[in-house]
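Asker: Quick one, fold the following:
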Amino acid sequence: MIKSPGTIHPTVRALGWVSLFSDFASKMVYPITPLFLTAVLGAPVWTVGFVEGISESTASLLKLYSGWLSDRTGQRKTFVVTGYGLGAISKLGLAIASSWTAVLTVRLLDRVGKGLRAAPRDALIAENCAPHQRGQAYGFHHSLESVGEVLGPLVGFVFLWKYVGNYRGVFVLAFLPALVGVLVLLKWVREPGQIQNDGGHRCDSSPANNHPVSSLKKFTFKGLSPSYRKYLGVIGLFGLGNSSDAFLLVRSQDLGFSGSRLLLLYAAFNLMSVILSFTIGRFSDQVGRRPLLVMGYGLFGLVYLGFGFAQSPTLIWILFMFYGLYTALTRGVHKALVADLVHPSRRGTEIGTFHMLVGLMALPASLLAGFLYTQVSASAPFYFSAGIATISAILLWQCRLKA
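Answerer: As a prediction, the model looks like this:
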């Protein structure tokens, strides 16, 4: 379970709480958005992939630019505050949306917020943590994030159980924890160079962790280390098969899950991440990141293969639990390996490269999944993703990555 050892810097702890409240709000909304689109607004299934894919990919360039700009200015917090603020406002936007294009606009606003905050936030974590404790720090952050991802669906489930079909009410309710997250961020998150009355707790008090202002005028992929370019190549391939989780929810809906049960299902999935993320992150500091990522990719392939074959709600419950294990094996470990491979003076920019690539691949992945789902069969996108994940796992195992 979640631990908060003294070696976790107060800023890292605060960012974990910010993510907890933010994901509390987001995951109250996310599992029912596909159902809101198709059942309430009457949009076709292909719009689910389009909305998710285009919103992720359109915001992807911001993930690079915000990281680069935070390097240039020596400021991270401004971008993080703006990003989480836009995410909070988007919840109210969903409550008044009357068409799938309005939902697309609101999702774009939310993803722009993520694009602004993702790289600067992850750079802040890296700058407040010693290299040999990055897995622990990112694992801790992901664990708190996952607590929010459990609480959000559970609260949404209780609300819909009492007010059946009131999706707009859920969206309004989700604004409250999102606002709390922004307030925590404003109060307790500090730049590495700022003096904090935190009792002296820090992963690493060395001045090297205070991020230097980068002199990088423009970004080029040639400036990345060979190991990081290899890693990004595998990430890009895996991303082609990693379509939006909305398709897992649509598949579950087809097999008989209602809106309230989808929220319960999503909570159970995230519970696995709460239990395991911190331990797996710390374990990656000891055994290395790559073996755990290979295991995660392999598990992803098996889970998606299972979704392709699934015909019963019982199997869906089991698959979502294993999907939570995949998330625990990869999300925090991915970020820790990125932090290992990037150049310290270009940390925000190069971390932004990772986030940008993941976001850009979301569009073709989701559009392809939507096409396969509607034009071939409901199982086809899951078989495709399973194959891509297997190839990615093999390639990552063969890579020799040096920090």
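
Asker: hey, let's count contacts and neighbours off CA atoms from now on
Answerer: Noted.

Asker: so Ser277 makes contact with Gly332?
Answerer: Yes: using CA atoms under 8 Å, Ser277 makes contact with Gly332 at a distance of 7.3 Å.

Asker: out of these two, which sits in the busier spot?
Answerer: When Ser277 and Gly332 are compared for neighbours, Ser277 comes out ahead with 33 against 27, by other CA atoms under 10 Å.

Asker: Tell me the first helix or strand C-terminal of the host helix or strand of that one.
Answerer: Following DSSP states H and E, the helix or strand that holds Ser277 is helix 259-287. Sequence order places helix 290-309 as the next helix or strand after helix 259-287, per DSSP H and E.

Asker: Distance from the chain centre to that next one, please.
Answerer: From the chain centre to the centre of helix 290-309 is a distance of 17 Å (CA atoms, centre = their mean, to the nearest Å).

Asker: List the buried residues for the helix or strand just after it?
Answerer: Later in the chain than helix 290-309, the nearest helix or strand by DSSP H and E is helix 313-341. Buried residues in helix 313-341, counted by 16 or more other CA atoms under 10 Å: 316-317, 319-341.

Asker: Tell me the first helix or strand C-terminal of helix 313-341.
Answerer: Counting by DSSP H and E, what follows helix 313-341 is helix 347-371.

Asker: what's that next one packed up against?
Answerer: If you count contacts as 3 or more CA pairs under 8 Å, 6 or more residues apart in numbering; DSSP states H and E, helix 347-371 packs onto helix 46-58, helix 60-73, helix 100-127, helix 226-241, helix 313-341, helix 380-398.

Asker: Mind listing residues that contact the second one?
Answerer: Applying CA atoms under 8 Å, 6 or more residues apart in numbering, the contact partners of helix 60-73 are 76, 79, 112, 114-120, 211-216, 219, 345-353, 355-360.

Asker: Centre of the chain to it, how far?
Answerer: 18 Å.

Asker: With Ala39 as the reference, measure out to the closest residue in space to Ile280 that isn't next to it in sequence.
Answerer: Distances taken as CA to CA, 6 or more residues apart in numbering put Leu329 closest to Ile280, at 6.5 Å, once the chain neighbours are dropped. According to CA to CA, to the nearest Å, Leu329 and Ala39 sit 34 Å apart.

Asker: Also this sequence, please, to line up against the first:
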Amino acid sequence: MQSPSASASNARRAAIPRTVWVLGFVSLLMDVSSEIVQALLPFYLVSHLGASAAVVGFVEGLSVAIATTTKLFSGILTDWTGRRKPMVIVGYGLGAASKLIFPLAASVGWIVGAKAVDRVGKGIRGTPRDALIADVTPPELRGASFGLRKSLDTVGGFLGPLVAIGLLILFGGNVQAVFWVAAVPAFLAVALLVVGIEEPVRATPVRKDGPPRLTDVARLGRGVWLTIAVACLLTAARFSEAFLLLKSQEAGFSLTWVPITLVIMHAVYGLAAYPVGRLSDAIGRMGLLGASLVFLVAAYLVLATASSIAAFVAGIVLWGLHMGFSQGLLATLIADSAPAPLRGTAFGVFNLMTGLVVLAGNVAAGLIWDAYGSYGTFITGASLSAAGSIAFGLIAVRRARLSSTNGATRT
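Answerer: The predicted model follows:
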């Protein structure tokens, strides 16, 4: 087994593969497109199509359910076929095609259909994309590679709302015209994917033991399941950024500047994800994930009592640090622990489980908000995060013992 210092030395000598860079810029372009639409869609549903807030919630909840279910099956299928690129192209292609529906939507039903197509695409592409990164990246560069992809993705996350604001001003508030422009970066992403990536020769042979089976999930091993437990723990403690948008108006932002919340969060997230990923290659992942929980507890406590823009921004910065210290590392841990022939399946189960936790947690957070306001929601989040820190420590110790046992066995 390589020592951390040897891994760090190898990481400095090696370069992040070209495929990872291309996938990062593909994510950036698609996220610009998606965030332009997402920043304006609730307003468009309510003011232009006459939808209620309950309908807006249904559309978002349906999106999560579709994406998480699709991710599992796309992971199993990509392991069976041994091909990642075709499914990634199909996923991003559906996402791009869905952007053409939004400006044509004449009813809420059209929006539901567009979101369904977009989320199916997201579900299809996410798992094989992450598995492809794991396939082409040497172990000593996995943290940096997943961190880089996340950083470039979050650049799109904060550019999208800014572009939406600028386009609204340019088109005099014509939301449909903005939606048409949002389709452009989405189709550029698909074009870059088609010409910029070659399917790698896999070190592991394609499976020849029959069609894909859900029973493959049972073969993932304890290391993968412990990693998924850590991911679910972190995800359960973190509520949706939608609650940050609601809090921003309480803190003093006018409606026009509410999207700046996402700009700040994504900027901090993006700036942190890549260096944290590189650092994890040198010193390990679990300590940095533990630090992410500390940032989350602090963010909740600051946001619970924030009554000014300055205090609110401080909470958003802490939230962004939590994201930067956690999201890329969770995918890296799956890549580290998953058996190569079942890597796609592992990412599929990971995405499914965390997606279901997100759905349940956000429903609970919304109910708490209705009953007790923002203070109750954020204090509950702080309490869950603090309790999660204890559970995280126990899981981390168990995972370290398992890794040590496996290493001794290999030796």
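
Asker: quick one, what contacts the equivalent of the residue nearest to Ile280 of structure 1 over in structure 2?
Answerer: Aligning on TM-score structural alignment places Leu329 of structure 1 opposite Phe325 in structure 2. For Phe325 of structure 2, the contact set (CA under 8 Å, 6+ apart) comprises 272-273, 276, 288-289, 291-292.

Asker: what's the closest non-adjacent residue to the spatially most central residue of structure 1?
Answerer: With distances taken as CA atoms, centre = their mean, Arg331 lies nearest the centre of structure 1, 7.1 Å away. Spatial nearest neighbour of Arg331 of structure 1, chain neighbours left out: His142 (7.4 Å); criterion: CA to CA, 6+ apart.

Asker: re earlier: the helix holding Ser277 of structure 1 vs structure 2, average distance?
Answerer: Aligned to structure 2 and superposed, helix 259-287 of structure 1 gives a mean residue distance of 1.8 Å (mean CA distance after the TM-score superposition for structure 1).

Asker: now for that helix, which elements pack on it?
Answerer: In terms of contacts (3+ CA pairs under 8 Å, 6+ apart), helix 259-287 of structure 1 is packed against helix 134-162, helix 246-254, helix 313-341.

Asker: Between these, which one is closest to Val18 of structure 1.
Answerer: Nearest of these to Val18 of structure 1, taken as CA to CA: helix 134-162 at 8.2 Å.

Asker: ok, back up a step: any idea how far Arg285 of structure 2 is from the match of Leu329 of structure 1?
Answerer: 9 Å.

Asker: And Glu199 of structure 2, by the same measure?
Answerer: For Glu199 of structure 2, the distance to Arg285 of structure 2 - CA to CA - is 28 Å.

Asker: neighbour-wise, which of those two wins?
Answerer: Between Glu199 of structure 2 and Arg285, counted using other CA under 10 Å, Arg285 has the larger neighbour count: 20 against 14.

Asker: Tell me the counterpart of the more buried one in structure 1.
Answerer: Here Arg285 of structure 2 is matched to Arg289 in structure 1, going by TM-score structural alignment.

Asker: That match and Phe322 of structure 1, how far apart?
Answerer: For Arg289 of structure 1, the distance to Phe322 of structure 1 - CA to CA - is 19 Å.

Asker: what does Gly85 of structure 1 give?
Answerer: Look at Gly85 of structure 1 and Phe322 of structure 1: by CA to CA, they are 32 Å apart.

Asker: sorry, back to before: with distance to Ser385 of structure 2 as extra columns, can I get the contacts of Phe325 of structure 2 in CSV?
Answerer: Formatted as CSV, the contacts of Phe325 of structure 2 follow (distance: CA to CA, whole Å):
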residue, distance to Ser385 of structure 2
Ala272, 20
Ala273, 20
Val276, 21
Leu288, 15
Leu289, 12
Ala291, 12
Ser292, 10
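
Asker: which one of these sits closest to Pro103 of structure 2?
Answerer: Out of these, the member with the shortest distance to Pro103 of structure 2 (by CA to CA) is Ala273, at 33.5 Å.

Asker: What's the match for the closest one in structure 1?
Answerer: Aligned counterpart of Ala273 of structure 2 in structure 1: Ser277 (TM-score structural alignment).

Asker: residues touching its match, list them.
Answerer: Shown in contact with Ser277 of structure 1 (CA under 8 Å, 6+ apart): 139-140, 142-143, 328-329, 332.

Asker: now Leu176 of structure 1
Answerer: Going by CA under 8 Å, 6+ apart, Leu176 of structure 1 touches Ala25.

Asker: so the host helix or strand of it versus helix 259-287, what angle?
Answerer: Leu176 of structure 1 is part of helix 167-188, with elements assigned from DSSP H and E. Counting by axes from the mean of the first three to the mean of the last three CA atoms, to 10 degrees, helix 167-188 of structure 1 lies at 30 degrees to helix 259-287.

Asker: Can you tell me the closest non-neighbouring residue to the aligned partner of Val170 of structure 1 in structure 2?
Answerer: Mapped onto structure 2 by TM-score structural alignment, Val170 of structure 1 lines up with Val178. Closest residue to Val178 of structure 2 apart from its sequence neighbours, by CA to CA, 6+ apart: Leu167 at 6.0 Å.

Asker: Aligned counterpart of the one you found in structure 1, please.
Answerer: Here Leu167 of structure 2 is matched to Phe159 in structure 1, going by TM-score structural alignment.

Asker: count of neighbours near that match?
Answerer: 18.

Asker: I'd assumed Val170 was in contact with it.
Answerer: Yes: with contacts counted by CA under 8 Å, Phe159 of structure 1 reaches Val170, the gap being 7.1 Å.

Asker: From Ser55 of structure 1, how far off is Leu94 of structure 1?
Answerer: Taking CA to CA as the measure, Leu94 of structure 1 falls 14 Å from Ser55 of structure 1.

Asker: again, but for Leu401 of structure 1
Answerer: Distance, Leu401 of structure 1 to Ser55 of structure 1, using CA to CA: 32 Å.

Asker: Perfect, I'm done here.
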